[in-house]
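Undergrad: sequence and predicted structure below; questions after.
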Amino acid sequence: MTIRIVLADDQAMIRAGLRMVVESEPGMEVVGEAADGAEAVALARRVQPDVVLMDIAMPRMDGLTAARRLLDAPRPPKVVMLTTFDTDENLYAALRAGTSGFLLKVSPPEQLVEAIRVVAAGDGLLDPAVTTRVIASFAGRHEPVRPPQLAELTPRELEVLRMLARGLTNAEIARELFVGEATVKTHVARVLMKLNLRDRAQAVVFAYESGVVTPGSALG
């Protein structure tokens, strides 16, 4: 199955470079380009991509605002934020908005390709070490709030949520629990549904902000 991608960046040269990398990879197709956030939202709603590579700093509408609007749609794409600056504030804001991850524009081509595959498949975190570190750092600044929907999780689902917070892939969770990947996929889907979360990146944010895990306890 071909992964359909929209590129959103206000610099034409950046878009051209991204397109060159993406279209040199089998199973990937660029289905549109946008030069600002508002254009990205309109384009993505029209062409229904699987993944949007979204610059954070754009005119008219910034990338985070555009991402939030796209992710509020009934069938949202996966959104990966692109930035020049490796700042924890940007990453945390992007993850809380419901994006699937964060990528530096200077990342090597193979990292870009792998990021697209990871978020399109939905079975792993984009750069789990960075993601869990940043979420733990920011979530630890506030008292955890335990939402009532946590009571809906079974003990096994709660265990899976803790493993998601460690950044484990479905395959890694399967090995730890001695079950098949299909079983893990079902558990993850139920966790996301019961907690009303879009993807596993939001599950990590939820796990820390609700106190299911605490900074330091889920890392490693």
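TA: Arrived safely, thanks for sending. Keep in mind the model is a prediction, meaning the values are calculated, not measured. Residues are numbered from 1 along each chain as shown.
Undergrad: every contact and neighbour count from this point should use C-alpha atoms.
TA: Noted.
Undergrad: how about the contacts made by the one residue sitting closest to the centre of the chain?
TA: Nearest residue to the geometric centre of the chain (C-alpha atoms, centre = their mean): Ser100, 0.8 Å. With contact set as C-alpha atoms under 8 Å, 6 or more residues apart in numbering, Ser100 has these partners: 78-80, 119, 125-126, 199-202.
Undergrad: next up, a structure to set beside the first:
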Amino acid sequence: MVREGVKSALADLGDALDIFEAEDLDGIYRLLDQGIDLDLILLDLKMPGMKGIETLQALKQAAPDVAVAILSAYNHRNLVQQALDSGADGYIPKASRKEVMLNAIRLVLAGEIYIPSLLLSADPAEETPQEPDKPAPHPFNLTARQQEIFALMQTGLSNKEIAREAGCTEGTVKAHVTAILKSLSVTSRAKAIALKWDT
């Protein structure tokens, strides 16, 4: 029933869409073994055969050229972050409206990372009052980690090179870049780098 609902929603992406279904993880690998040229895998972390994030990592290794977006009812911030850190190209909560899901899929198919709003918004539980001797917030509300990534972006490094310098995965860098562009209200990396402010 869930797959039928997803198929119905995906029909709005266009008539040229070919959809292949898999009821478990083995079914996904069978599709890959058939040599089908897939553009995107919509993956449920709780589908039969899945063993959490480790399985996602294995799937990305088996099909490195295929985008993988998580479609899940589990919306815990830590789980979303783990999935993105492990190479997921997007994390779409099942509670999302159809338009949100379709826009997320379009973004992933365009080679970008989709980050749900729950991860981009501040977590009140993690916030602490700012002490007087701490530096003032960044003008564009970038986190300390995002400032570090952005500083590396300004040197002209690629995402792969930034990942090596920052000691994280390339998927994590992509997620940070997407969040940075959103915070800066720009649509491209070049426009973000062109911005200037006093630090």
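TA: Structure received. Only a predicted model underlies this, so the values are computations on that prediction, with no experimental measurement involved.
Undergrad: re earlier: need the counterpart of the residue nearest to the centre of the first structure in the second structure.
TA: Ser100 of the first structure maps onto Asp89 in the second structure when the alignment is built from TM-score structural alignment.
Undergrad: its match and Val66 of the second structure, how far apart?
TA: In this structure, Asp89 of the second structure and Val66 of the second structure are 10 Å apart, going by C-alpha to C-alpha, to the nearest Å.
Undergrad: what are the buried residues along the helix ranked longest in the first structure?
TA: Across the first structure, the longest stretch assigned as helix under DSSP state H is helix 181-195. Neighbour counts over helix 181-195 of the first structure (16 or more other C-alpha atoms under 10 Å) mark 181, 184-185, 187-189, 191-192, 195 as buried.
Undergrad: repeat for stretch 57-67 of the first structure
TA: Within stretch 57-67 of the first structure, the residues that count as buried by 16+ other C-alpha under 10 Å are 57-58, 61-67.
Undergrad: equivalent analysis for stretch 43-53 of the first structure, please.
TA: Using 16+ other C-alpha under 10 Å as the test for burial, stretch 43-53 of the first structure gives 43-44, 48-53.
Undergrad: now, those residues that are in helices?
TA: Members of the buried residues of stretch 43-53 of the first structure lying in helices (criterion: DSSP H): 43-44.
Undergrad: in a markdown table: the buried residues of stretch 43-53 of the first structure, plus distance to Met28 of the first structure.
TA: Compiled in a markdown table, those are given as follows (distance: C-alpha to C-alpha, whole Å):
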| residue | distance to Met28 of the first structure |
| --- | --- |
| Leu43 | 18 |
| Ala44 | 16 |
| Gln48 | 14 |
| Pro49 | 11 |
| Asp50 | 10 |
| Val51 | 10 |
| Val52 | 12 |
| Leu53 | 13 |
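Undergrad: in strands only, show me the buried residues of stretch 43-53 of the first structure.
TA: Using DSSP state E, 51-53 are the members of the buried residues of stretch 43-53 of the first structure that sit in strands.
Undergrad: which bit of the first structure covers the top strand by length along the second structure?
TA: The strand spanning the most residues in the second structure, taking DSSP E as the definition, is strand 67-72. Aligned by TM-score structural alignment, strand 67-72 of the second structure falls on residues 78-83 of the first structure.
Undergrad: other residues contacting that stretch?
TA: Here stretch 78-83 of the first structure makes contact (C-alpha under 8 Å, 6+ apart) with 50-57, 63, 67, 94, 99-105, 119-120.
Undergrad: for stretch 30-39 of the second structure, same thing?
TA: 63, 66-67, 109.
Undergrad: what's the counterpart of Asp26 of the second structure in the first structure?
TA: The alignment partner of Asp26 of the second structure in the first structure, by TM-score structural alignment, is Ala38.
Undergrad: just to confirm, which helix or strand has that match in it?
TA: Take DSSP states H and E as the rule and Ala38 of the first structure turns out to sit in helix 37-47.
Undergrad: how far does that helix sit from the chain's center?
TA: For helix 37-47 of the first structure, the separation from the chain centroid amounts to 19 Å (computed by C-alpha atoms, centre = their mean, to the nearest Å).
Undergrad: try stretch 99-114 of the first structure
TA: Stretch 99-114 of the first structure sits 12 Å away from the centroid of its parent chain (C-alpha atoms, centre = their mean).
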